[in-house]
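Student: Pasting a predicted model and its sequence here:
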Amino acid sequence: MRRRWLKRGMALCMLFAIYLLSREGAILTAKTGAESRGLIMIDSGHGGIDPGVVGIGGLQEKEVNLEIARYLEKELKKEGYEVLLTREADMGLYDEDSRNKKVQDMQNRCAMIQEKKPLLTVSIHQNSYEDQEVCGPQVFYYTHSVKGATLAKCIQEELNQQLKVENPRVEKGNSTYYLLKRSEGVLNIVETGFLTNPREAELLATKEYQQKCAKAICHGILKFLKTVEMNSENMV
C-alpha cells in the first residue's frame, strides 16, 4: 500500500515538474519574441542564373554575397534583431519561365522590402574594375535619402576601420541603381571589395574575411540605429 502511494506521489511530482518546464518554455518564448528590436532585411545580390561579377580565379560574386549575408544575419540576431534574407540559397527571385528574369528578380526584391517594411535594408555586393589595382569597400545610398546617407557613412567608416583599408573611400550617393531608386525605406548597397583585385579576391574567398566584413557592416548598422534613436529622443 505504501509503495503504491509512493509511486503515485512520484508520478504527480513528475507531472508538476513537466508543467513548470512547459510554462517556463512558453514564458521564455514570449519573452524572446517581445524583445525583438525590429526587422532588418539583408539582400544578397544576384543568384541563380546571374553570377554577378566573376573575378580572379573564377570567384563568383553571388557566392561571396550570400556567405557575407549569412554571417551578417548571425551578428544581427545576436543583437536582438529579427533578420530576413531575400534569398538563402543559390537562386534568383524569378519564375523559370519569365521572359526577363533580371527585371522580375529586382522587382521581387523591392516587393519584399515594401511588404515587410524593415527598419533598414542592406544589399550585399562585390565590385569590379578593368584596372586590377583598384580595391576597397564602397557603400552607396540613394542621393535624396538623408537617413540612407547617414547609414552609408556609418557602414563605410566601420568597413574602412575594421578592414584596415589603406586608401579609404567615402560613402557615395547614387540615383540610378534600381534598388536604390525603387525601394521603400532606408537602403544601402554595400560592396565589400573588388573581385578583380587579386589580393582582395583572395581575401573575400575566405571565411575569416567574410566574417570581418559582416561584423563591420553590423557595427555600422548598430551605430546608425543608435544615432536615429538619440535624434528621436532629442526631438521629444
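Tutor: Perfect, thanks for sending it.

Student: From now on I want contacts and neighbour counts done on CA atoms only, so please keep to that.
Tutor: OK.

Student: Tell me how far Asp131 lies from Asn167.
Tutor: To Asn167, Asp131 is 16 Å away according to C-alpha to C-alpha, to the nearest Å.

Student: swap that for His125, sorry
Tutor: Counting by C-alpha to C-alpha, the separation of His125 from Asn167 is 20 Å.

Student: who's more crowded, these two?
Tutor: Neighbour comparison, His125 and Asn167: the larger count goes to His125, with 27 against 11 (by other C-alpha atoms under 10 Å).

Student: Pretty sure that one sits in a helix.
Tutor: No. Looking at His125 with DSSP: H, G, I helix; E, B strand; the rest coil, it is strand, so not inside a helix.

Student: Who are the contact partners of it?
Tutor: Shown in contact with His125 (C-alpha atoms under 8 Å, 6 or more residues apart in numbering): Ser44, Gly45, Glu61, Lys62, Asn65, Ile189, Val190, Glu191, Thr192.

Student: Distance from the chain centre to the biggest helix by length in the chain, please.
Tutor: The residue-count maximum for a helix in the chain (DSSP state H) belongs to helix 2-34. In terms of C-alpha atoms, centre = their mean, to the nearest Å, the centre of helix 2-34 is set 39 Å apart from its chain centre.

Student: quick one, what contacts the nearest residue to Tyr129 once chain neighbours are set aside?
Tutor: Closest residue in space to Tyr129, ignoring its immediate chain neighbours: Thr196 at 6.3 Å, by C-alpha to C-alpha, 6 or more residues apart in numbering. By C-alpha under 8 Å, 6+ apart, Thr196 lies in contact with Gly55, Ile56, Asn127, Ser128, Tyr129, Glu130, Asp131, Gln132.

Student: ok, structure two:
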Amino acid sequence: MRKKVEFLLLILLLAGLITVSRNIGKYVSGDKVEKGKQVVVIDSGHGGNDPGKIGVNDANEKDINLAIAKKVEKRLKKNKIEVVMTREDDSTLAKEGDTNKKVQDMKARVQLINETKPAMVVSIHQNSYQDADIRGAQVFYYSHSQDGKNTAELMQKALLAVDKDNTRQAKANDTYYLLRRTEVPTIIVECGFLSNPEEAAKLVTEEYQDKLADAITQGIQSCLSQ
C-alpha cells in the first residue's frame, strides 16, 4: 500500500513539473516577443509658436522637420515597423494655459517617449551656425549612453548616402534635454545647416527630403537589426 502511495505521489510530482515547465516556456516566449517588438518614436523638433532655426532662405526649421518626419514614418510603416509620432502637424505638445510652452513641450515629448518605451527615438532637426560655410548632417547622442552612441554611429554612416563628402562624426552631448531625460536610446539627427545657402536651398525641396528620409529609414533599420 505504501509503495502505491509513493508511486502516486511521484506521478503527481512529475505532472506538476511538466505543467510548471510549460508555463515557464510561455512566459519566456512572451518576454521575447515583447522585447523584439519594433516600435520607433519619430520626434519632429519644434512646432506651433516655436519655429526653430530660421534659414537664410527664411525657411522655418519646424516645417522641414515635420516634412522629413512624415516621410520617414511612411517608409517605416511600409516595412512593418510601428511608428509613434510626437507631433503630426504644426503644433506644440504644451497645453493652452502653460506659461513656459517650450519647457512644457519638451517635458510632454519626454513623457510620451518614456511611456511608449520604444526600441529607439529619432529626433529630427536642422542646424545653424554663424559661419555660412559650415554644412553637413550630424547625429548627436547622450554622452553616458553606449546604446545611444552605437545608434548614432549607425545613423551617421547611413547619412553618407545623402552626401558622401560629409566627414562629420556622431557627437556626444550631455546638455540636450531630450537626450538626458529619455530612458531609451535616443538620437538627434541634424539633417543640415539652414545657415548654409546651398544646403538650405536643398533642404526645402521634396527631392532632398526624400533622400534624407531614405537614409534615416535605412539607419533605423540597421539599428533595429543589431
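Tutor: Structure received. Only a predicted model underlies this, so the values are computations on that prediction, with no experimental measurement involved.

Student: what's the TM-score for these two chains?
Tutor: After superposition, the two chains reach a TM-score (TM-score structural alignment, normalised by the length of structure 2) of 0.82; 191 aligned residues with a C-alpha RMSD of 1.1 Å.

Student: Roughly how far does Asp169 of structure 2 sit from Leu179 of structure 2?
Tutor: Actually, residue 169 of structure 2 is Gln. It isn't Asp. Taking C-alpha to C-alpha as the measure, Gln169 of structure 2 falls 17 Å from Leu179 of structure 2.

Student: who has more neighbours, those two?
Tutor: The neighbour count for Gln169 of structure 2 versus Leu179, taken as other C-alpha under 10 Å, is higher for Leu179 (26 against 14).

Student: quick one: the more buried one from Asp147 of structure 2, how far?
Tutor: Leu179 of structure 2 sits 12 Å away from Asp147 of structure 2, going by C-alpha to C-alpha.

Student: quick one: what helix or strand has the residue nearest to the spatial centre of structure 2 in it?
Tutor: Compute the mean C-alpha point of structure 2, and by C-alpha atoms, centre = their mean the closest residue is Val121, 1.7 Å away. Taking DSSP states H and E as the criterion, Val121 of structure 2 maps to strand 120-127.

Student: Tell me roughly how far that strand lies from structure 1 on average.
Tutor: Here the mean offset of strand 120-127 of structure 2 against structure 1 after fitting is 0.4 Å, by mean C-alpha distance after the TM-score superposition for structure 1.

Student: Verify the stated contact: Ala205 of structure 1 with Val64.
Tutor: Yes. With contact defined as C-alpha atoms under 8 Å, Ala205 of structure 1 counts as touching Val64 (6.9 Å).

Student: Other residues contacting stretch 159-170 of structure 2?
Tutor: So stretch 159-170 of structure 2 is in contact with 136-141, 149, 152-153, 156, 211-212, 215-216, 219, going by C-alpha under 8 Å, 6+ apart.

Student: tell me which element the closest residue to His46 of structure 2 other than its chain neighbours falls in.
Tutor: Spatially, and ignoring its direct neighbours in sequence, His46 of structure 2 is nearest to Lys62 (5.3 Å; C-alpha to C-alpha, 6+ apart). Element membership for Lys62 of structure 2, per DSSP H and E: helix 61-78.

Student: from the middle of its chain, how far away would that helix be?
Tutor: Mean C-alpha position of helix 61-78 of structure 2 versus that of the full chain (C-alpha atoms, centre = their mean) differs by 12 Å.

Student: Counting by contacts, list what that helix packs against.
Tutor: Judged by 3 or more C-alpha pairs under 8 Å, 6 or more residues apart in numbering; DSSP states H and E, the packing partners of helix 61-78 of structure 2 are strand 39-44, strand 82-85, strand 120-127, helix 206-224.

Student: The ones you listed into CSV, with extra columns for distance to Lys3 of structure 2?
Tutor: Listed next are those as CSV, based on distance: least, C-alpha to C-alpha, whole Å:
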stretch, distance to Lys3 of structure 2
strand 39-44, 57
strand 82-85, 59
strand 120-127, 60
helix 206-224, 58
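
Student: Any idea which of the ones you listed gets closest to Arg75 of structure 2?
Tutor: helix 206-224 (6.8 Å; C-alpha to C-alpha).

Student: which residues sit against that closest one?
Tutor: Contact with helix 206-224 of structure 2 is made by 38, 67-69, 71-72, 75-76, 119, 151, 154-162, 191, 202-203, as judged by C-alpha under 8 Å, 6+ apart.

Student: Filter those residues down to the buried ones, PyMOL style.
Tutor: Restricted to buried positions by 16 or more other C-alpha atoms under 10 Å, the PyMOL selection for the contacts of helix 206-224 of structure 2 reads:
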select buried, resi 38+67+68+69+71+72+75+76+119+151+154+155+156+157+158+159+160+161+162+191+203
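
Student: Including neighbour count, secondary structure and distance to Glu82 of structure 1, could the contacts of Thr196 of structure 1 go into CSV?
Tutor: Shown next, in CSV, are these (neighbours: other C-alpha atoms under 10 Å; DSSP: H, G, I helix; E, B strand; the rest coil; distance: C-alpha to C-alpha, whole Å):
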residue, neighbour count, secondary structure, distance to Glu82 of structure 1
Gly55, 20, coil, 33
Ile56, 17, helix, 35
Asn127, 22, strand, 28
Ser128, 19, coil, 32
Tyr129, 14, coil, 35
Glu130, 8, coil, 39
Asp131, 9, coil, 40
Gln132, 15, coil, 38
